[in-house]
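K.L.:
generate coordinates for the sequence data below:
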Amino acid sequence: MNPPPHPPVRLIATDLDGTLLRSDGTVSARTQAALTLAEDAGLCIVFVTGRPPRWMESLSEHTGPHGVAICSNGGAVYDVRRKELVESFPLRAEDALAVVEALRRELPGVSFAFEYPSGFSHEPDYTSQMWGSDGVQRIAPAEEILGAADAHTVFKILAKHPDLDPDEMLRRACLAAGDLAEITRSSPMLEISATGVSKATTLARWCADRGIAAEEVVAFGDMPNDLPMLAWAGTAYAVANAHPQVLAATPGRAGDHDEDGVAEVIEKLVASL
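P.N.:
A predicted model of the protein is given here:
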């Protein structure tokens, strides 16, 4: 571990999958204790994840009732303690449809799913064990889903292809539709948010409302969707198992997510306060 120097810290922002969570999706006892240690020391804990809000209630059994969660790559804010959605930042309906049309042209065979406050809908060909089937409201073509009355509340689009390499899919999608939305990935799927909405923008807004400066934030991540947040935070760590792009762009190093890398940094951070 190679911790960079940093000013006094007020907030810890951490990704979940591949960063705070172990490979089996759990949080170790050591990591749970480190989060409690940080809050007892007066630090804010913010989970910043690609996961949807509907997954946070069950996850809190592992992470504990800490702080808030910025979900869906910045598309929504969820109060972990109160177990409720605080706000969301939807795509414009016309932009969502334009993204779908552009990606169908560029990536034949692509299929889509949609996250919004009242649930989750997906196309018939879209299957994924990662996001589960709970909360599914509608299974239909994307155009039909986006034509529904609640289409204006969609805060995240997921796009999946049966054959393409995820990094190649991301590259081509950004060229085809990057002017219509924010496109990234933390998994084999593309994750699409409204223009100007990312983990970084929503975290920055949340911090600004509480008078917390970027220099007072320590952030942890592992995948391309974490890069804006890691670039914004005053101190940034990539876990040892991170994507090569994240390792190349991030100065700090934490241990592997299966070896309590984030917990180790938090323990040393609190000890230095």
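K.L.:
going forward, measure contacts and count neighbours with C-alpha atoms only.
P.N.:
Will do.
K.L.:
would you mind measuring from D40 to P8?
P.N.:
In this structure, D40 and P8 are 16 Å apart, going by CA to CA, to the nearest Å.
K.L.:
same deal with S186?
P.N.:
From S186 to P8 the distance is 30 Å (CA to CA).
K.L.:
those two: who's more crowded?
P.N.:
For S186 versus P8, neighbours defined as other CA atoms under 10 Å are more numerous around S186 (20 against 12).
K.L.:
contacting residues around that one?
P.N.:
S186 makes contact with G50, M223, P224, N225 under the criterion CA atoms under 8 Å, 6 or more residues apart in numbering.
K.L.:
one more to line up against the first:
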Amino acid sequence: MLPVAVKLVALDIDGTIVRPGEDVPSPRLTAAVGALQSAGVVVVLASGRMFPGTAAVARHLGLHAPVICQQGCSVHTLDGGIIHEFPIDHAAALRVVGYARVLDRAYEWFNPVRYIVSREGPATAEYGRVSGITVECMDYPERSGLPATGVGIISTRVEAPEIHRALVRQFGETLHLLDFPEVTVAVAPDANKGHALSLICADFGIERADVVAIGDSVNDAAMLAWARRGIALAHSDAYAMDAADEVLAENDGEPVAEFLEDLLRLV
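P.N.:
Sure, this is the predicted structure:
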């Protein structure tokens, strides 16, 4: 059952409102988001993208609210101002990249507006494209002088689960470790979409009970768990599925747009 009182809807971007192979939400979804906003519902984007790529989708949708970027490492106004930022402990970040070097794997070092990798590849190029930034490459990104909000070890679908398990054994809850299929990302323990969403809601004076969140991946799990109603998609990973209250059925149409249209009828 959908909540009756909805004051804020949080939306993941890639795989949720932007489908594979597309760059912006569909016209139907764009219209549904616009109608919700016109009805007084705050719509927040919460993405793994860096700020430029997240803001581009927010502007396409005509949104006004702050955006959550980089798995929840930062919250920005649409003019680029940083409202909240959660840097990773520098010593811990160095230990993670040290492990990447032991494994002879590429790694990433990033903050809200810069993305530096030790080796370029198709995955890093695609992340730079959707994030709207130029990927920087250097042998030792940690020597760039950039204070990092996060780091990641880039591997394969076969290797990534064991890398994630090894980092969990080493760091426990002192880092927030994200188990993506081909990269294991380490960020500060309070850097997640759920915490960032709670801060935005506090700024707007919106209660958790009035929040709906929709996402499909491990970096959405904290947001889906925090919201009054967490919605996953049929293709979601196990982390999102476990955190969600409801899963939208896959169909030949647009399940997220349909859900938002139904939600509008209850506003």
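K.L.:
care to give me the TM-score?
P.N.:
Put the two chains on top of each other and the TM-score (TM-score structural alignment, normalised by the length of the second structure) is 0.86; 263 aligned residues with a CA RMSD of 2.5 Å.
K.L.:
before we move on, the earlier item: just the contacts of S186 of the first structure now: which is nearest Y116 of the first structure?
P.N.:
Taking CA to CA as the measure, Y116 of the first structure sits nearest to G50 out of those, at 13.5 Å.
K.L.:
quick check, L103 of the first structure in a strand?
P.N.:
No - counting by DSSP: H, G, I helix; E, B strand; the rest coil, L103 of the first structure is located in no strand; its state is helix.
K.L.:
show me the contacts for it.
P.N.:
Under the criterion of CA under 8 Å, 6+ apart, the contact list for L103 of the first structure reads V110, A173, A176, A177.
K.L.:
check V151 of the second structure too.
P.N.:
Applying CA under 8 Å, 6+ apart, the residues near V151 of the second structure are A93, V96, V97, Y107, E108, W109, F110, V185, A186, V187.
K.L.:
please enumerate the helices of the stretch 151-267 of the second structure.
P.N.:
Under the criterion DSSP state H, counting those that start in this stretch, the stretch 151-267 of the second structure carries helices at the ranges 160-171, 193-204, 221-226, 238-243, 255-264.
K.L.:
once aligned to the first structure, how far is the second one on average?
P.N.:
In this overlay with the first structure, the average offset of helix 193-204 of the second structure from its partner residues is 1.3 Å by mean CA distance after the TM-score superposition for the first structure.
K.L.:
can you pull out the strands in the stretch 101-250 of the first structure?
P.N.:
Assigned by DSSP state E, counting those that start in this stretch, the strands in the stretch 101-250 of the first structure fall at 111-116, 119-122, 136-139, 156-160, 182-185, 190-193, 217-221, 235-239.
K.L.:
looking at the contacts of S186 of the first structure, spot the one nearest F155 of the first structure.
P.N.:
Comparing these against F155 of the first structure with CA to CA places G50 closest, at 11.5 Å.
K.L.:
which residue lines up with that closest one in the second structure?
P.N.:
Structural correspondence for G50 of the first structure with respect to the second structure (TM-score structural alignment): G48.
K.L.:
looking at this, its match is in a strand?
P.N.:
No - according to three-state DSSP, the state of G48 of the second structure is coil, so it is not within a strand.
K.L.:
that one: neighbour count?
P.N.:
Other residues near G48 of the second structure come to 24 when the count uses other CA under 10 Å.
K.L.:
for R59 of the second structure, same thing?
P.N.:
When neighbours are counted by other CA under 10 Å, R59 of the second structure registers 11.
K.L.:
tell me the mean distance between the host helix or strand of it and the first structure once they are aligned.
P.N.:
Element membership for R59 of the second structure, per DSSP states H and E: helix 51-61. With both structures laid over each other, helix 51-61 of the second structure and its partner residues in the first structure are 3.2 Å apart on average (mean CA distance after the TM-score superposition for the first structure).
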